[in-house]
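S.K.: here is the input, now give the coordinates:
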Amino acid sequence: MTTYIPSLTLPDIVFKHPAAAILLPVVAGTAIGYSTRPKETQQTYLALRQPPLRPPPQVFGPVWTALYGAMGYAAYRAYTTGLHSVDGRKLALAQHGATLYTIQLALNLIWMPLFFRMKRPIEATVDIVALTGVVGYLTYIWGQVDEVAGWTLVPYLGWLGFATYLSAGTGYLNNWNFEGKEKLQGDGADTKFVNEKSQ
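M.R.: Predicted coordinates for the structure are as follows:
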């Protein structure tokens, strides 16, 4: 069983107010997406050898926005249900889940910089495997507090399974090294990504 650790948990206000709970992951995810330069991220994505079933890059933004909103709603619902429950076990599970939720959000937000900015596919894959495990456990924990909250996390968990496959598959197909996927043009001010399908 996990433990409620206040120092590793987002403030109560984030969980108690639906707008704050939903907007925090959406805004944080969007900020990370834009900080990793979307155009370059798409170019890198298209340049890498990838396993079958990779979606087009335009799919990720809408999917992640929906999943961030759903995880925020699940957080609000599970936490407030636990706080208002007369069952002490549900309160403890809601609080334990809040710590897990905070940890999973941090793991989620560092994946993109690891994979695209730092070009560290091994570390990114370890991160997403850990993230999937934490979200699986969180789904179980919060599902005991509020069934709707648990089910609301299921699409996120399913997408993470698929994303883990893409992360590990892309790392493997590129020999766990993304550094050779760029070629500098001219004075080096512009970066051209190599599309390996054309080679």
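S.K.: alpha carbons only for contacts and neighbour counts from here, please
M.R.: Noted.
S.K.: contact partners for the residue most central in space within the chain?
M.R.: The C-alpha lying nearest the average C-alpha coordinate of the chain belongs to residue 108 (Cα atoms, centre = their mean; 3.1 Å). Shown in contact with residue 108 (Cα atoms under 8 Å, 6 or more residues apart in numbering): 127-128, 131.
S.K.: does it belong to a helix, a strand or coil?
M.R.: What DSSP: H, G, I helix; E, B strand; the rest coil gives for residue 108 is helix.
S.K.: do residue 191 as well
M.R.: Following three-state DSSP, we place residue 191 in the strand state.
S.K.: please verify my assumption that it contacts residue 43.
M.R.: No: using Cα atoms under 8 Å as the test, residue 191 is too far from residue 43 to be in contact (9.8 Å).
S.K.: what about those two, which has more around it?
M.R.: Neighbour totals were compared for residue 191 and residue 43, and residue 43 leads with 17 against 14 (other Cα atoms under 10 Å).
S.K.: what about the strands in the protein?
M.R.: For the chain, the strands defined by DSSP state E occupy 182-185, 190-193.
S.K.: who touches the last one?
M.R.: The set of residues that contact strand 190-193 without belonging to it, under Cα under 8 Å, 6+ apart, is 43-44, 47, 181-185.
S.K.: now for the closest residue to residue 6 other than its chain neighbours: which residues touch it?
M.R.: Leaving aside its sequence neighbours, residue 6 sits nearest to residue 99 (Cα to Cα, 6 or more residues apart in numbering; 7.4 Å). When contacts are counted by Cα under 8 Å, 6+ apart, residue 99 touches 3-6, 8-10.
S.K.: before we go on, could you also do this sequence so I can check it against the first one:
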Amino acid sequence: MTAFLSHLNMIPYQVFASPAASIVLPITLGMGVGFSTAQTTKSTYAQIRQPPLRPPAAVFGPVWTVLYGLMGYAAHRAYVATSGPLPTYLSQQDVRALYSLQLGLNLVWQPLFFGMRRPALALADILALVGVNGYLTYSLFQVDEVAGWCFVPYLAWLSFATYLNAAVGYLNEWDISDSTLAVRAVKDKRM
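M.R.: Predicted coordinates:
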């Protein structure tokens, strides 16, 4: 099914075989990306024009920690479910490839949006991420219902995050560079 993605199996199979490693890996990688862009993220988040329904900045860390844990556990369950002698909808290689692809797309979003300050590029990334995760969620339900349900909150949050990304891009005219935000802040103070 996803043979053309087989080169994306960047995560060792031992990670998928262990429930603890499957959970800890995405949490650790997500925290690493978060901490590496924390200063830029905080200052940019405070300066950009925000859409309605935006959550407080403090919500993102706990939500992503839970979602990363759920996605890791789902990957473990799907990997184990596809290890039997009976043919399944996905192979272990498919699970590893799709999961690796979605995790990679997930981890580059924050550097694209907050690091490079490219909301349009980040929107393209998150749209691809939603598409891959829509397919992955559907596929997980075919091999392990618990794994599928573990991805549902993640897919819901990604949909909400897509709204936030698009709305921030639109409200800030797709430019959240330092120079543009500084000029905008001066204009807003005058009004």
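S.K.: any idea what the TM-score is?
M.R.: Put the two chains on top of each other and the TM-score (TM-score structural alignment, normalised by the length of structure 2) is 0.91; 187 aligned residues with a Cα RMSD of 2.0 Å.
S.K.: what's the longest helix along structure 2 packed up against?
M.R.: Ranked by residue count and defined by DSSP state H, the top helix of structure 2 is helix 145-171. Applying 3 or more Cα pairs under 8 Å, 6 or more residues apart in numbering; DSSP states H and E, one finds that helix 145-171 of structure 2 makes contact with helix 60-81, helix 119-143.
S.K.: okay, it sits on what stretch of structure 1?
M.R.: Here helix 145-171 of structure 2 aligns to structure 1 at residues 147-173, judged by TM-score structural alignment.
S.K.: which residue in structure 2 aligns with residue 99 of structure 1?
M.R.: Per TM-score structural alignment, the equivalent position to residue 99 of structure 1 in structure 2 is residue 97.
S.K.: relative to residue 28 of structure 1, how far out is the residue nearest to residue 6 of structure 1?
M.R.: Residue 99 of structure 1 sits 17 Å away from residue 28 of structure 1, going by Cα to Cα, to the nearest Å.
S.K.: tell me the residue in structure 2 that is farthest from the middle.
M.R.: Distance to the chain centre peaks in structure 2 at residue 190, reaching 37.7 Å (criterion: Cα atoms, centre = their mean).
S.K.: can you give me how far the match of helix 145-171 of structure 2 is from the chain middle?
M.R.: Between the centre of stretch 147-173 of structure 1 and the centre of its chain there are 9 Å (Cα atoms, centre = their mean, to the nearest Å).
S.K.: and stretch 103-123 of structure 1, by the same measure?
M.R.: 9 Å.
S.K.: same check on stretch 13-32 of structure 1?
M.R.: Distance of stretch 13-32 of structure 1 from its chain centroid, counting by Cα atoms, centre = their mean, is 14 Å.
S.K.: give me the stretch of structure 2 that that stretch matches.
M.R.: Using TM-score structural alignment, stretch 13-32 of structure 1 corresponds to residues 14-33 of structure 2.
S.K.: identify the residues contacting residue 14 of structure 1.
M.R.: 20-21, 24, 76.
S.K.: residue in structure 2 matching residue 120 of structure 1?
M.R.: Under the alignment (TM-score structural alignment), residue 120 of structure 1 maps onto residue 118 of structure 2.
S.K.: my guess is its match contacts residue 176. True?
M.R.: Yes: when contacts are counted by Cα under 8 Å, residue 118 of structure 2 is listed as touching residue 176 (7.2 Å).
S.K.: between those two, which one's more packed in?
M.R.: It is residue 176, of residue 118 of structure 2 and residue 176, that has more neighbours when counted by other Cα under 10 Å, with 25 against 19.
S.K.: can you tell me how far the more buried one is from residue 182 of structure 2?
M.R.: Separation of residue 176 of structure 2 from residue 182 of structure 2 (Cα to Cα): 10 Å.
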